[in-house]
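Novice: turn this into a model:
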Amino acid sequence: MRGHANDTIRNGCINNRVWKGGKTLAPYLAKKGWQVTVVEQSSAMYGGTCINIGCIPTKSLIHSAEMIAARGISEFAEKARAYEEAWNFKEELVSSLRSKHQTNLSNTSDIQLINGQASFLSPHEVLVKGEGEESITIKAIQIFINTGAVPVMPTVEGGSSRIYSSTTLLGLNKLPRRLVIVGSGFIGLECASMYANFGTEVTVIERGATILKQEDEDIRESIKSVLEPRGIRFLVSSRFGSN
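Specialist: Predicted coordinates:
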């Protein structure tokens, strides 16, 4: 974070966060002659969803899970060790790609990277707060908001440190013996399939009458016929709660 309170940088463009749209738009505008400032609130999110918490880490784990399932390991302790190795490989892969994207942006002329949280002061002015008391004011002709989204978490009485979203589940470095997945959309079933292959006992809870309700019946039944033999249990027309 550079600058202190009341410092001002004048730029042609501010791009808020280095996600899929941001990492593409910033160098494009810089090559057009714009002065671009990119504000990223998390140093762990350079490169966006796909690299850090989406396609890359999930597909890495899915591939590892398929390889482990093919080995026919019976002991849970051995499965847990294999999962930890797969998780560490995923972390190294993501870290490498994240660093590459950050370096590519840093080395692009007319792009300035700032780590911090941005908020609007006016239609053409944002305040970026970093750690501690550091802050910087940036003025720009154009401001692009590229903040992404966050998952909606259900309310559970009493809360629990063992409740995960599809994002935080990727940070679980120990293989769970049992896993309950609420919702049977494509992300939920992807996680169910992956963890079942790793050796976890998986239950999917769906409040609707069927899984993958947005898909045709033949597709739903085909997917179910693949997942159930792996030991995945489906509870449809069901709700979950806490004791």
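
Novice: from now on I want contacts and neighbour counts done on CA atoms only, so please keep to that.
Specialist: Noted.

Novice: now stretch 60-76: buried residues?
Specialist: By neighbour count on 16 or more other CA atoms under 10 Å, the buried set for stretch 60-76 is S60, L61, I62, S64, A65, E66, I68, A69.

Novice: ok, now stretch 152-159?
Specialist: Within stretch 152-159, no residue is scored as buried using 16+ other CA under 10 Å.

Novice: ends of that stretch, what's the gap?
Specialist: 15 Å (CA to CA, to the nearest Å).

Novice: what lies in contact with that stretch?
Specialist: Residues outside stretch 152-159 that contact it (CA atoms under 8 Å, 6 or more residues apart in numbering): S165, G241, S242.

Novice: now intersect these with the strands, please.
Specialist: Using DSSP state E, no member of those falls in strands.

Novice: and of these, the nearest to T37?
Specialist: Using CA to CA, S165 comes nearest to T37 of those, at 31.0 Å.

Novice: and the one helix or strand I14 maps to, how far out from the chain middle?
Specialist: Using DSSP states H and E, I14 maps to strand 8-16. Remark: strand 8-16 is offset 26 Å from the chain centroid, using CA atoms, centre = their mean, to the nearest Å.

Novice: mind listing what's buried in it?
Specialist: Buried, per 16+ other CA under 10 Å, within strand 8-16: T8, N11, G12, C13, I14, N15, N16.

Novice: re the thing from before, dump the contacts of stretch 152-159 to CSV, plus distance to L25 and neighbour count.
Specialist: CSV is the format used below for these (distance: CA to CA, whole Å; neighbours: other CA atoms under 10 Å):
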residue, distance to L25, neighbour count
S165, 29, 15
G241, 43, 8
S242, 45, 9
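
Novice: buried residues, the longest helix along the chain. List them.
Specialist: Scanning the chain for the helix with the most residues, using DSSP state H, yields helix 76-106. Using 16+ other CA under 10 Å as the test for burial, helix 76-106 gives 79-80, 82-84, 86-87, 89-91, 93-95, 97-98, 101-102, 105.

Novice: distance from it to the middle of the chain?
Specialist: The answer for helix 76-106 is 13 Å, by CA atoms, centre = their mean.

Novice: contacting residues around whatever helix or strand comes next after it?
Specialist: Next in sequence after helix 76-106, counting helices and strands by DSSP H and E, comes strand 111-115. Strand 111-115 is contacted from outside by 1-2, 26-27, 30, 35-43, 105-106, 130, using CA under 8 Å, 6+ apart.

Novice: hmm, try it at 10 Å
Specialist: 1-3, 11, 13-18, 26-27, 29-31, 34-43, 102, 105-106, 128-131, 136 (CA atoms under 10 Å, 6 or more residues apart in numbering).

Novice: repeat for stretch 129-141
Specialist: 1-15, 35-37, 41, 114-128.

Novice: contacting residues around E84?
Specialist: Taking CA under 10 Å, 6+ apart as the definition, contacts of E84 comprise E78, K90, L172, N173, K174, L175.

Novice: relative to S64, how far out is the spatially most central residue of the chain?
Specialist: Note on the chain: the residue nearest the mean C-alpha position is I53, at 2.5 Å, using CA atoms, centre = their mean. Going from I53 to S64 by CA to CA gives 17 Å.

Novice: how about this one, so we can line them up?
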Amino acid sequence: MADTSFDLIVIGGGPGGYVAAIRASQLGMKTAVVEREHLGGICLNWGCIPTKALLRSSEINHLLHNLGEFGFSADNIRFDLDKVVKRSRAVAKQLASGVGHLLKKNKVAVFDGNAALDGVEGSLRRVKVSKDGSPDTALTAKNVILATGARARTIPGLEPDGEFIWSYREAMVPKSMPKRLLVVGSGAIGIEFASFYRNMGAEVTVIEVADRILPVEDEEIGAFARKAFEKQGMRILTGAKLGTLVKENGTVTVPVEAGGKSETFIVDRVISAVGIVGNVEGLGLEGTRVVVEKTHVTIDPFCATGEPNVYAIGDLAGAPWLAHKASHEGVVCVEKLAGKDVHPIDWSNIPGCTYSRPQIASVGLTEARAKAAGHEIRVGRFPFVGNGKAIAMGEPEGMVKVVFDRASGELLGAHLVGAEVTEMIQGYVIARTLETTEQELMHSVFPHPTVSETMHEAVLDAYDQVIHF
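Specialist: As a prediction, the model looks like this:
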């Protein structure tokens, strides 16, 4: 009979849950994970990983149609959509199966089913696991971490139907390539899908209710990205309002109001990317002191909820909704439980990445938020067109922007747009974690020729010392 008593039970096996469980086991805790669907969660199975595989295919398609710039030519360029999708699913499957191996290697017990808090038993928390009408399994543990993630938000009139109106799931496994596509929402998810389908040849229109795309990013970076997307042939309408969608004759008619004008779009498919809601239902939170605000569990900087010995991490615990944030929270949470001397989580040091073409990456405060927080600032910028490696790569479209506190030299924020900036942002993340000032960054030697030199030059520009522009 399987053991049912643990030091820690993690509810949810996504990038927050499984990482927390592994770290807990490393620290000597007897640990269990309860997962109702797929180990690896949305990220590995239907989010971060398979979308990057799709985006890689779309980048290759773009390159193949621009071979002349590099001295090559090719005829009859085409793609097999079924193979593109199959590769994406295979990548996801490989990594998800690896999670099961890692949990087994670290002696973490895995239970299949839906889990819910079920009261207390002395000093222990009870957790009930249910699965497909089978008898419930009763588990106990000293501590419980809620890591159930989130799901796509739906709004009236834009409910995904699996055929004409897609959620992210349908958008990742298209049976055919739509010729005309409308994407509702311009956050990271919406923009990534818009970029994928545009680079695969679809006509793409993006609708955003806010007055600009990528609304959490620095306004200047968002404006730069918008120009790049529009140059690729993408249509973008901001400050837009949707009318009633009509599905008929294999198409969707979408009336839109934007900029004081009305326009009607006839498209093959619509992707809804209007945010997420936390999976708080069925967790047994009723009667506990766990606080839920706008579908997300409220936590402190060590991931504790208002209920003793109950913690929450990842998308369930609110923004930023990022896999690496979930993993970091999981590690901090269990290290605190193990009595380690750990720093409280500083969510402003969590980098955000959008893997479109061009990519967008950022950490810390935007220029506007820095000013709103009362900082007197210095701002530096450097364009990719001034960087030798970017030009040699054929990727001169991009820029780096940094924001410093004028008095202390603290790096308040960094904002990048361009090729491979999601790989570069970690340099600024490390700088912020180490509380680096402009002096250390200016005296760091960046290798030449690399695109990372733009990061150095942007810092120099903030202090009127830029060399190459």
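
Novice: overlay them and tell me the TM-score.
Specialist: The TM-score (TM-score structural alignment, normalised by the length of structure 1) is 0.84; 231 aligned residues with a CA RMSD of 2.5 Å.

Novice: ok, back up a step: compared with structure 2, how much does the helix or strand following the strand holding I14 of structure 1 deviate?
Specialist: Using DSSP H and E, the helix or strand that follows strand 8-16 of structure 1 towards the C-terminus is helix 20-31. Superposed on structure 2, helix 20-31 of structure 1 shows a mean distance to its aligned partners of 1.9 Å (mean CA distance after the TM-score superposition for structure 1).

Novice: pull out the buried residues from helix 20-31 of structure 1.
Specialist: Quick answer for helix 20-31 of structure 1 (16+ other CA under 10 Å): K20, G21, G22, K23, A26, P27, L29, A30.

Novice: between it and helix 76-106, how many degrees?
Specialist: 20 degrees (axes from the mean of the first three to the mean of the last three CA atoms, to 10 degrees).

Novice: and helix 20-31 of structure 1, which stretch of structure 2?
Specialist: Matched against structure 2 by TM-score structural alignment, helix 20-31 of structure 1 falls on residues 15-26.

Novice: same question for stretch 185-196 of structure 1.
Specialist: The aligned range for stretch 185-196 of structure 1 in structure 2 is 187-198, by TM-score structural alignment.

Novice: which stretches of the stretch 301-450 of structure 2 form strands?
Specialist: 310-312, 352-354, 359-364, 377-383, 399-405, 411-418 (DSSP state E, counting those that start in this stretch).

Novice: need the ones you listed in a markdown table with distance to E453 of structure 2 and mean neighbour count, can you?
Specialist: As requested, these are exported to a markdown table (distance: least, CA to CA, whole Å; neighbours: other CA atoms under 10 Å):
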| stretch | distance to E453 of structure 2 | mean neighbour count |
| --- | --- | --- |
| strand 310-312 | 39 | 27 |
| strand 352-354 | 20 | 21 |
| strand 359-364 | 16 | 25 |
| strand 377-383 | 9 | 22 |
| strand 399-405 | 10 | 26 |
| strand 411-418 | 13 | 28 |
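
Novice: between those, which gets nearest to V332 of structure 2?
Specialist: strand 310-312 (11.2 Å).

Novice: equivalent range in structure 1 for the closest one?
Specialist: The aligned range for strand 310-312 of structure 2 is empty, by TM-score structural alignment.

Novice: centre of the chain to that strand, how far?
Specialist: On CA atoms, centre = their mean, the centre of strand 310-312 of structure 2 falls 22 Å from that of its chain.

Novice: what's it packed up against?
Specialist: strand 5-11, strand 137-146, strand 296-297, helix 323-337 (3 or more CA pairs under 10 Å, 6 or more residues apart in numbering; DSSP states H and E).

Novice: list the buried residues of the helix or strand that contains I181 of structure 1.
Specialist: Taking DSSP H and E as the criterion, I181 of structure 1 maps to strand 178-182. Under the neighbour-count criterion of 16+ other CA under 10 Å, strand 178-182 of structure 1 has L179, V180, I181, V182 buried.

Novice: quick check: that strand compared with structure 2, mean distance?
Specialist: Mean for strand 178-182 of structure 1 is 1.2 Å (mean CA distance after the TM-score superposition for structure 1).

Novice: so what touches that strand?
Specialist: 154, 162-166, 188-189, 191-192, 195-196, 199-207, 232-235, 238-240.

Novice: of those residues, buried ones?
Specialist: 188-189, 191-192, 195-196, 199-206, 232-235.

Novice: narrow those residues to those in strands?
Specialist: Counting by DSSP E, these place E201, V202, T203, V204, I205, R233, F234, L235 in strands.

Novice: structure 2: which residue goes with V94 of structure 1?
Specialist: Taking TM-score structural alignment, the alignment pairs V94 of structure 1 with A92 from structure 2.

Novice: try V236 of structure 1
Specialist: So V236 of structure 1 corresponds to T238, using TM-score structural alignment.

Novice: count the neighbours of that match for me.
Specialist: 18 (other CA atoms under 10 Å).

Novice: distance of it from D3 of structure 2?
Specialist: T238 of structure 2 is 55 Å from D3 of structure 2, by CA to CA.

Novice: again with Q359 of structure 2
Specialist: 47 Å.

Novice: do V334 of structure 2 as well
Specialist: 21 Å.

Novice: and for G201 of structure 2?
Specialist: From G201 of structure 2 to D3 of structure 2 the distance is 54 Å (CA to CA).

Novice: okay, now the counterpart of K224 of structure 1 in structure 2: neighbour count?
Specialist: Aligned counterpart of K224 of structure 1 in structure 2: R226 (TM-score structural alignment). Per other CA under 10 Å, the neighbour tally for R226 of structure 2 reads 19.

Novice: ok, R226 of structure 2 touching P215?
Specialist: No. Using CA atoms under 10 Å, R226 of structure 2 is not in contact with P215; the gap is 11.6 Å.

Novice: which residue packs closest to M194 of structure 1, ignoring adjacent ones?
Specialist: I62 (5.3 Å; CA to CA, 6 or more residues apart in numbering).

Novice: helix/strand/coil for that neighbour?
Specialist: Three-state assignment for I62 of structure 1 (DSSP: H, G, I helix; E, B strand; the rest coil): helix.

Novice: quick one: map it onto structure 2.
Specialist: Aligning on TM-score structural alignment places I62 of structure 1 opposite L55 in structure 2.
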